[in-house]
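S.K.: Sequence plus predicted model, see below.
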Amino acid sequence: MTALLDTFVSKIIENSSYTELDDIYLRNRILALVGEDNAQQETSQTELIALKDELLELAVANGKLGELAEEKDCLGAELMNFITPIPSQVNKEFWDTYAKSPQKAISDFYNLSKRNDYIKVAAIAKNIAFSTPSDYGNIDITINLSKPEKDPKAIAAARSAKSSSYPKCQLCLENEGYQGRINHPARANHRIIRLNLGDEKWGFQYSPYAYFNEHCIFLNTEHVPMVISQDTFRQLLDIVDIFPGYFAGSNSDLPIVGGSILTHNHYQGGRQIFPMEIAELDREFHFKGFPDVTAGIVKWPMSVIRLRGAAKPRLVELAEIIRLAWRSYSDVSVGIVAFTGDTPHHTVTPIARRRDGLFELDLVLRDNHTSEKYPDGVYHPHADVQHIKKENIGLIEVMGLAILPPRLKDELEEVEKYLLNQYNEMADYHRDWADAIKAKYPDVSAETVSEIVRQAVGQTFVRVLEDAGVYKRDAKGQAAFMRFVESVGIE
């Protein structure tokens, strides 16, 4: 056992540019944050983040902050800021290291973002993750438990908090070092790597609540809205050139088929191979004028055109031709509607990567029109699968990783009990689904029920993706898909 304050100060010095000469300074700064009473209490903890958590409880006991998680996050980020170099130093070290080894520069920044608790490693570990087989290959499922549910007291406090437009959103550059408040996340330990994409200045950061390996965000340093354009394709391909081993993709730029933040242009990336990437091509062809670019339709529940070639400018040029063609293309025989009046419905979800020395660009065709039958969106998860997933199908889901709501953890356990005839009070919106599972597996047992339910979740998510696919996987749908391809022009 050692003294809490002594141990935390030692760990700061061990993990930063501070030295023993800074010992007294660090003690005084920490005491100012957490209070002086009981700072020398004994601890058995040796890990920096665990020590930080103990100091937060000490700060609550000393009246330095309240009990709300949001208040603790603000002080916790400030404590972890002691081991986080200032932005200019982080950027200098990144690019100096990058000149010698891009992989090491990326790895060092990633490890810093974990070590200083910006990436919430412990919270992410709470997620439930599994894979299920499908006709399209394995599908990945995550029940997202990493983000804590809001305390009603925190919700009430946020409502009464003074409104602020700074930072404009959670992706703005102004978040770097921001103290945080009850209605905006703590960012004192947040750092952003600056880079140029063409003529624009962008930032590179990691996602605090990562959905996959090295989940990162690339953000325009200006607060400008999401727009899919020729620049998008160029920038995504530049990113996968700059960051070896990473993919980069963008949510689409329209409601219903877009992501949750359409007001700030940004991309997502990471070191992850998604199910869609390894899906095979149904057919291959070449577009007219582009013999150097291999193209094809991906065997996938959504409607994906894959472009592959050695020259980035050629992929960018062809991708823009396809995007513009899709933007104005309608085929009422299969429910494809480009405009309602002057309101556009068509865009793409693009994903870039490098594979086997070539660049790949996947263009997922999206259509956000609604109808009387499907008021949530014709190509949105339909009502009968919304008990599993009713949110927009964005970039990550498109690639075959389901991000499912935390309510499902308890609800699926209720379904399991229902299948075992142990429980009859599950949510009504699961009943038809559960009865169908029970009919398919009449001999379900305590040993098999969890896997059966997981497989059923995976199959339901496949249906979600099929609902979001503009061209269905039957003969009629694939023939219509080829009509669009031929309208662009193929050899």
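M.R.: Okay, I see it.

S.K.: all contacts plus neighbour counts: C-alpha atoms, from now on.
M.R.: Fine.

S.K.: tell me, what residue is most central in the protein?
M.R.: In the chain, the centroid-proximal residue (CA atoms, centre = their mean) is residue 211; its distance is 5.3 Å.

S.K.: That one should be in a helix, yeah?
M.R.: No - counting by DSSP: H, G, I helix; E, B strand; the rest coil, residue 211 is not part of a helix but coil.

S.K.: contacting residues for it?
M.R.: 124, 142, 403 (CA atoms under 8 Å, 6 or more residues apart in numbering).

S.K.: what's the neighbour count on the second one?
M.R.: This points to residue 142. Using other CA atoms under 10 Å, residue 142 has 18 other residues around it.

S.K.: Surely it touches residue 397?
M.R.: No - with contacts defined as CA atoms under 8 Å, residue 142 does not count as touching residue 397, sitting 10.3 Å away.

S.K.: Which neighbours do those two have in common?
M.R.: Both residue 142 and residue 397 are in contact with residue 403, where contact means CA under 8 Å, 6+ apart.

S.K.: Quick check: residue 485 is in a strand.
M.R.: No - Residue 485 is assigned helix when assessed by three-state DSSP, not a strand.

S.K.: then this one, side by side with the first:
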Amino acid sequence: MDVYQALQSLLSRALDAELITAEDEIYSRNQILSLLGLDNFPAGLKADGELDIPGLLEVLTNYAVDQGITEDLTSKRDIFSAKIMNVLIQRPSDLNRTFYEKYKRNPKEATDYFYNLSRNSNYIQTKQIARNISYQFKSGYGTMDITINLSKPEKDPKQIALEKQMQPSSSNYPKCLLCIENEGYSGRINHPARSNHRIIPVDLTGEPWFLQYSPYVYYNEHCIVLSAEHRDMKIDRSAFARLLEFVGKFPTYFLGSNADLPIVGGSILTHDHYQGGSYEFAMARAEEIFSFKLTNYPDIEAVTLKWPLSVIRLKGTDQGELADAAQEILESWIGYSDPGAGIISHTGNERHNTITPIARVRDGRFELDLVLRNNRTSEEHPLGIFHPHQDVQHIKKENIGLIEVMGLAVLPARLETELKEIESYLLGYDADVKEYHQAWARELKEKYGHELNHETVSEIVRMNVGAKFVRVLEDAGVYKQTEAGIVAFRRFTAAL
């Protein structure tokens, strides 16, 4: 397919996706011709329906590389293709107007519109996401989601070398990947292309916040809600109130926050933000274990869950009461120690206790899940007592953030090849099994010996990865799902 055919096909795809109208077609074509260094276009050219938008962008970007318009680097390619798509997307003011016109009719209509736009504009990297390995694992707690994350492209050596040569940016603009200044930002060698990025303003607790989607969605409509202000993550009453207000405005979405302390928090603690979407995780479906009363809040139902992490679920109809109750539980937890259960609230002035909160609307009531977290370390567990322990770190060593807490494993890309080597070993072939997997591989061979063949080996390995993920979550639970753990959990809830 030549460059003109690819451009006409891209315009046709953009029309079909309602990114542009027929009135925009000539203007859009001319803008993209300019980006490609072209000043003519053959008459009567018909679209070719063979390639999708990511495929057509690749053809156009390859042409730009061949012509010396852009460099053959991942970052430069992304910057160029995002500039092409930016031509085909509304300006922020027009997009926001369209979003809220649809919102007045139905919040779901508005989010459907914005999600589809984010996919069709290639901001959500659908082609890369399709590379992920995803499956489900039935556990004693419910059906877990397992993903080996292959969506983020690996940097080529030339790009890595260029990044090392770059001086730190004196402008510090944008300050981070979540700042509102990313909207429409062209990008650079060490900062992703954002020309085709749009955000929707949402007022929460009287403050300006913004809705966007994750470029590498891990589940349906994986969204990010971020503060206009670049400020640290903080779990407090205002955070609970914002989560509840958001799901009140968008009841088909849940919204949660990473914890605000290292080890138990997410990868970005320096910009206040939440994550949500239209997906029901295993934790949302978890069984209830016991209920208890909150003395100051008789209208709120409080229960604990059969889940590897320790969860208090509050149910009620009044957002303000729920936020108040959650704040009281947070304050109690921050100062709570139970040495017999291994829970120490402070080491000197260093605080260890916090909460990972998740809000949703279900059956006409608000639910606020409060996941109790503690980031204390010890000689035996230097990365965290309530963090994946040494014997499961060969599968997952990183922080257990919001997404994992709810029952979705986001596992490192290295496992794609490493697990294939384990499969080869289990089938009796010569294999390069990494040292940190060897004890586990021997266990699997001993356990499944006669069951291992070409038809069964992949499923056996996958299911045992799922079992390891459940262990990862159990390690992160401050109260274990044992008789002693539940008794200790009751001690805390009794103190409320």
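M.R.: Perfect, thanks for sending it. Worth saying up front: this structure is predicted, and the values here are computed from it rather than measured.

S.K.: Drop the TM-score for these two in here.
M.R.: Once the chains are laid over each other, their TM-score by TM-score structural alignment, normalised by the length of structure 1 reads 0.96; 487 aligned residues with a CA RMSD of 1.9 Å.

S.K.: coming back round to it: please convert the contacts of residue 211 of structure 1 to a markdown table, extending it with secondary structure.
M.R.: What follows is the contacts of residue 211 of structure 1, written out as a markdown table (three-state DSSP):
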| residue | secondary structure |
| --- | --- |
| 124 | helix |
| 142 | strand |
| 403 | strand |
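
S.K.: can you tell me how far residue 35 of structure 1 sits from residue 181 of structure 1?
M.R.: Distance, residue 35 of structure 1 to residue 181 of structure 1, using CA to CA, to the nearest Å: 20 Å.

S.K.: So those two - more neighbours on which side?
M.R.: residue 35 (20 against 15).

S.K.: Run a quick check on the more buried one versus residue 57, I expect a contact.
M.R.: No - Residue 35 of structure 1 is not in contact with residue 57 according to CA under 8 Å; the separation is 10.8 Å.

S.K.: For residue 462 of structure 1, which non-adjacent residue is closest in space?
M.R.: Nearest residue to residue 462 of structure 1, sequence neighbours excluded (CA to CA, 6 or more residues apart in numbering): residue 301, at 7.1 Å.

S.K.: That neighbour maps to what in structure 2?
M.R.: Per TM-score structural alignment, the equivalent position to residue 301 of structure 1 in structure 2 is residue 308.

S.K.: Quick check, its match in contact with residue 480.
M.R.: Yes - counting by CA under 8 Å, residue 308 of structure 2 does reach residue 480; the two are 6.9 Å apart.

S.K.: Between these two, which is the more surrounded one?
M.R.: residue 308 (24 against 21).

S.K.: Wasn't that one part of a helix?
M.R.: No - using three-state DSSP, the secondary structure at residue 308 of structure 2 is coil, not a helix.

S.K.: what residues are up against it?
M.R.: Residue 308 of structure 2 neighbours (CA under 8 Å, 6+ apart): 141, 470, 473-474, 476-477, 480-481.

S.K.: so who does the aligned partner of residue 264 of structure 2 in structure 1 touch?
M.R.: In structure 1, residue 264 of structure 2 lines up with residue 257, judged by TM-score structural alignment. Counting by CA under 8 Å, 6+ apart, residue 257 of structure 1 makes contact with 366-368, 380, 392-394.

S.K.: the longest helix in structure 2 is where?
M.R.: Across structure 2, the longest stretch assigned as helix under DSSP state H is helix 457-476.

S.K.: residues in structure 1 aligned with it?
M.R.: Against structure 1, the aligned range for helix 457-476 of structure 2 is residues 449-468 (TM-score structural alignment).

S.K.: That stretch: average distance to aligned residues in structure 2?
M.R.: Superposing on structure 2 and averaging over aligned pairs (mean CA distance after the TM-score superposition for structure 1), stretch 449-468 of structure 1 comes out at 0.6 Å.

S.K.: How about that stretch, which residues are buried there?
M.R.: Buried residues in stretch 449-468 of structure 1, defined by neighbour count with 16 or more other CA atoms under 10 Å: 449-450, 452-468.

S.K.: rewinding a little: what residue in structure 2 is paired with the residue nearest to the centre of structure 1?
M.R.: Using TM-score structural alignment, the equivalent of residue 211 of structure 1 in structure 2 is residue 218.

S.K.: And that match, how close does it get to residue 57 of structure 2?
M.R.: From residue 218 of structure 2 to residue 57 of structure 2 the distance is 23 Å (CA to CA).
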